[in-house]
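Engineer: Need a 3D model of the sequence below.
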Amino acid sequence: MTLTKQQHTPRSSRTLAAIFIAAAFALAGFLSLGVWQVERLAWKEALLARVARHVHAVPAPAPGPADWPHLQREADEYRRLSVRGRFAHERETLVRASTELGSGYWVLTPLQTDQGFWVLVNRGFVPTEMSARAARQTPEPVGEQTVIGLLRLSEPGGSLLQKNDAVHGRWYSRDVPAMAAAQGLSAQAVAPYFIDAVVPDGQGADTSWPRRGLTVLQFSNNHLVYALTWFALAAMTAGAMGYLVADERRLRRLSGQRNKP
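Structural biologist: Alright, predicted model coming up:
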């Protein structure tokens, strides 16, 4: 089969420039996304290692005011803590939650520690029909209590699609300073973290409400696959650019041969 004249015609400089500019942007974008996924992979692996290291450790005392300025997410989140104090159940805050038990609320209750400062304790999950304190089947703990749990840093703002509304009591993330202020607690006296209560070792599965032990401790880690995908797309784009260069040289060579006298 013979090639037509149109198939032998080199592309215009403007067309080539447009193609290469678009391809260069795509290549840079794919490489950037690949590098970002590699960084996310390192972050996720560090998170998994930190969680594995902390969640089964001997509980440490809850950090007091002197330690608050030094808390860091990378070093301290998911540390296993122990704290003793009295709950102020009348000041609890309900935060929207979706768990393996369905939709409902986290119950965050201020606890005044025996050291004098306050810390918000996520006492666990309740389904929507148990959002009212009177509807729960388990008596509220009164008097001095010892809480074992995991240190979690504040989650400001709200969820991806919904902002916290302190005025109307609608909470979609566990924003410690905002919830403490809404409950009339002095910011200087409230820890900048909350504690996810867990079932103490040896007590078996929790059957009470609020239901403890639902903190997510297993995280998907697909970043390597994503990184390889983006790098593969970058390689394909680079290959397509190389093919375009070779094809253009071929067309120009054929065009030059055709135009010889």
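
Engineer: Every contact and neighbour count from this point should use C-alpha atoms.
Structural biologist: Noted.

Engineer: Tell me where the protein has strands.
Structural biologist: Along the chain, the stretches classed as strands by DSSP state E are 60-61, 80-87, 93-99, 102-113, 118-127, 145-153, 190-197.

Engineer: Let me know how buried Arg11 is, in neighbour terms.
Structural biologist: The number of residues packed near Arg11 is 13, by other Cα atoms under 10 Å.

Engineer: From Leu254, how far off is the closest residue to it other than its chain neighbours?
Structural biologist: Leaving aside its sequence neighbours, Arg11 sits nearest to Glu248 (Cα to Cα, 6 or more residues apart in numbering; 7.2 Å). The gap separating Glu248 from Leu254 is 10 Å, by Cα to Cα, to the nearest Å.

Engineer: Compare neighbour counts for those two and give me the winner.
Structural biologist: In this view Glu248 and Leu254 are compared by other Cα under 10 Å, and Glu248 has more residues nearby, 17 against 14.

Engineer: how much space between the more buried one and Glu77?
Structural biologist: Distance from Glu248 to Glu77, by Cα to Cα: 57 Å.

Engineer: can you check Arg133 too?
Structural biologist: Remark: distance between Arg133 and Glu77 (Cα to Cα) = 29 Å.

Engineer: How about Gly34?
Structural biologist: Remark: distance between Gly34 and Glu77 (Cα to Cα) = 27 Å.

Engineer: ok so, going back, when Arg133 and Glu77 are compared, which one has more neighbours?
Structural biologist: Remark: of Arg133 and Glu77, Glu77 carries more neighbours, 19 against 15, as counted by other Cα under 10 Å.

Engineer: Surely that one touches Leu153?
Structural biologist: Yes: counting by Cα atoms under 8 Å, Glu77 touches Leu153, with 6.5 Å between them.

Engineer: And the longest helix seen in the chain, what does it pack against?
Structural biologist: Ranked by residue count and defined by DSSP state H, the top helix of the chain is helix 13-54. Contact analysis of helix 13-54 by 3 or more Cα pairs under 8 Å, 6 or more residues apart in numbering; DSSP states H and E lists helix 73-76, helix 223-259 as its packing neighbours.

Engineer: Enumerate every residue touching Gln183.
Structural biologist: Taking Cα atoms under 8 Å, 6 or more residues apart in numbering, we find Gln183 in contact with Arg91.

Engineer: Same check on the one 4 residues further on?
Structural biologist: Applying Cα under 8 Å, 6+ apart, we find Ala187 in contact with Pro177, Ala180, Ala181.

Engineer: List only buried entries from those residues.
Structural biologist: Restricting these to buried positions leaves Pro177, Ala180, with burial counted as 16 or more other Cα atoms under 10 Å.

Engineer: Which of the contacts of Ala187 fall in helices?
Structural biologist: Under the assignment DSSP H, the contacts of Ala187 contribute Pro177, Ala180, Ala181 to helices.

Engineer: what's the burial count for Val35?
Structural biologist: Neighbour count for Val35, taken as other Cα under 10 Å: 16.

Engineer: Please provide the structure for the following sequence as well, for comparison with the first:
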Amino acid sequence: LRTTAFPAILGRRLCCNHCIAAPTRRFGTEYNDDGEKRVGFKHFLLLICPLTAFSLGYWQIQRRRWKLALLEKVNNLLPSPPIPLPKDAKSSTDLLEFQPVTVEGRFDHSREVLIGPRSIITDEIPFGGYGSAWGSKPPPEGHKQSNLSNFGAPSSTGYFVVTPFELKDRPGTFILVNRGWIPTCNRDPFVRKTGQIEGFVKINGCIRYNEKVSLQPNVLQSLKICMLPLLCFHLLSGML
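Structural biologist: Predicted coordinates for the structure are as follows:
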């Protein structure tokens, strides 16, 4: 006559005492010879989600701190009166980025370069200036002027126009001036003759240093369009 061992606990018939001592194993769980759970590769995969979330959160916090510090730096420097640009290159590179400066000279429009593609980042460029309004139709009365919604503006994507500027007190010495943003349809200088200023002029600006190197540099010599400022100036303008 067969008996049932611990029927109230196990709820099923057992063939021997060994079945009572054997640990309960879940489907898909790996155990070693001692009956302990084995840590497998899938357990490490479960750590990826919290670690990734923590890393992204930390990166966002650091990025926010960097942006706040940059905004504070810009707000402190831009209102200050412009200073004359130092005569030697070493002193110029020692200036803080966004330091206002003033220079006098003339543009060399024959060697201008377009840097892009770039998106417009302001809504305060007046009609007829270097912005999405450049070369577009006059807005109707009562229409709010905006780079992103300007009447006749085809797109918010375009290029920065960077033009060599020969200093008046140092003939043969050039600096690079970012003259502003233009839409893609106006990359031809012929359609923006108003911006081709001739003769000596005095301009105020701020010091800017080179952008980070792009992962996909693209230099189109036929259109004078590039993504890397220093690289394109070296290849197309022959200044560096």
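
Engineer: So the residue sitting nearest the centre point of structure 2 versus Met227 of structure 2, what's the distance?
Structural biologist: For structure 2, Lys212 is the residue whose C-alpha lies nearest the centre (Cα atoms, centre = their mean; 8.9 Å). Between Lys212 of structure 2 and Met227 of structure 2 the distance is 10 Å, computed by Cα to Cα.

Engineer: Same question for Gly11 of structure 2.
Structural biologist: Gly11 of structure 2 is 73 Å from Met227 of structure 2, by Cα to Cα.

Engineer: So for these two, which sits in the more crowded spot?
Structural biologist: Taking other Cα under 10 Å, Gly11 of structure 2 and Met227 do not tie; Met227 has more neighbours (22 against 10).

Engineer: And that one, what's its match in structure 1?
Structural biologist: Taking TM-score structural alignment, the alignment pairs Met227 of structure 2 with Ser173 from structure 1.

Engineer: That match and Lys5 of structure 1: what is the separation?
Structural biologist: Going from Ser173 of structure 1 to Lys5 of structure 1 by Cα to Cα gives 66 Å.

Engineer: Show the contacting residues for the aligned residue in structure 2 for Ala182 of structure 1.
Structural biologist: With TM-score structural alignment as the criterion, the equivalent of Ala182 of structure 1 in structure 2 is Leu236. Contact partners of Leu236 of structure 2, counting by Cα under 8 Å, 6+ apart, are Arg111, Val113, Gln221, Lys224.

Engineer: Quick one, which of those residues are buried?
Structural biologist: Buried by 16+ other Cα under 10 Å: Arg111, Val113, Lys224, out of these.

Engineer: need the contact list for the last one.
Structural biologist: With contact taken as Cα under 8 Å, 6+ apart, Lys224 of structure 2 is in contact with Glu112, Val113, Leu114, Leu236.

Engineer: ok, the residues you listed vs Phe165 of structure 2, which is closest?
Structural biologist: Nearest to Phe165 of structure 2 among these: Glu112, at 9.7 Å, using Cα to Cα.

Engineer: what's the matching residue for that closest one over in structure 1?
Structural biologist: Matched across to structure 1, Glu112 of structure 2 falls on Glu92, judged by TM-score structural alignment.

Engineer: Neighbours of its match, how many?
Structural biologist: 22.

Engineer: thought it was touching Tyr105?
Structural biologist: No: the pair Glu92 of structure 1 / Tyr105 is not scored as a contact, 11.5 Å apart, by Cα under 8 Å.

Engineer: Could you measure from Lys5 of structure 1 over to Arg250 of structure 1?
Structural biologist: According to Cα to Cα, Lys5 of structure 1 and Arg250 of structure 1 sit 14 Å apart.

Engineer: Between those two, which has more neighbouring residues?
Structural biologist: Neighbour count, other Cα under 10 Å: between Lys5 of structure 1 and Arg250, Arg250 has more, with 14 against 9.

Engineer: so what corresponds to the more buried one in structure 2?
Structural biologist: When structure 2 is aligned by TM-score structural alignment, no residue sits opposite Arg250 of structure 1.

Engineer: How much space separates Arg250 of structure 1 from Leu244 of structure 1?
Structural biologist: Distance of Arg250 of structure 1 to Leu244 of structure 1, given as Cα to Cα: 10 Å.

Engineer: for Pro141 of structure 1, same thing?
Structural biologist: Pro141 of structure 1 is 73 Å from Leu244 of structure 1, by Cα to Cα.

Engineer: So those two - more neighbours on which side?
Structural biologist: Between Pro141 of structure 1 and Leu244, counted using other Cα under 10 Å, the more crowded position is Leu244 (15 against 11).

Engineer: ok, now which ones touch that one?
Structural biologist: For Leu244 of structure 1, the contact set (Cα under 8 Å, 6+ apart) is empty.

Engineer: can you do 10 Å?
Structural biologist: Residues near Leu244 of structure 1 by Cα atoms under 10 Å, 6 or more residues apart in numbering: Leu16, Ile19, Phe20, Ala238, Arg250.

Engineer: For ChimeraX, what selects the buried ones among the residues you listed?
Structural biologist: Buried members of these, defined by 16+ other Cα under 10 Å, are picked up in ChimeraX with:
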select :238
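
Engineer: Turn the contacts of Leu244 of structure 1 into a markdown table, columns for distance to Asn259 of structure 1.
Structural biologist: Supplementary listing: the contacts of Leu244 of structure 1 in a markdown table, determined by distance: Cα to Cα, whole Å:
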| residue | distance to Asn259 of structure 1 |
| --- | --- |
| Leu16 | 22 |
| Ile19 | 26 |
| Phe20 | 27 |
| Ala238 | 32 |
| Arg250 | 14 |
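
Engineer: re earlier: of the strands of structure 1, which is nearest Arg53 of structure 1?
Structural biologist: Closest to Arg53 of structure 1 of the strands of structure 1 is strand 80-87 (Cα to Cα; 9.7 Å).

Engineer: elements contacting that closest one?
Structural biologist: Counting contacts by 3 or more Cα pairs under 10 Å, 6 or more residues apart in numbering; DSSP states H and E, strand 80-87 of structure 1 packs against helix 13-54, strand 60-61, strand 102-113, strand 118-127, strand 145-153, strand 190-197.

Engineer: Those: which one's closest to Val83 of structure 1?
Structural biologist: Minimum separation from Val83 of structure 1 across these (Cα to Cα) falls at strand 145-153, 5.3 Å.
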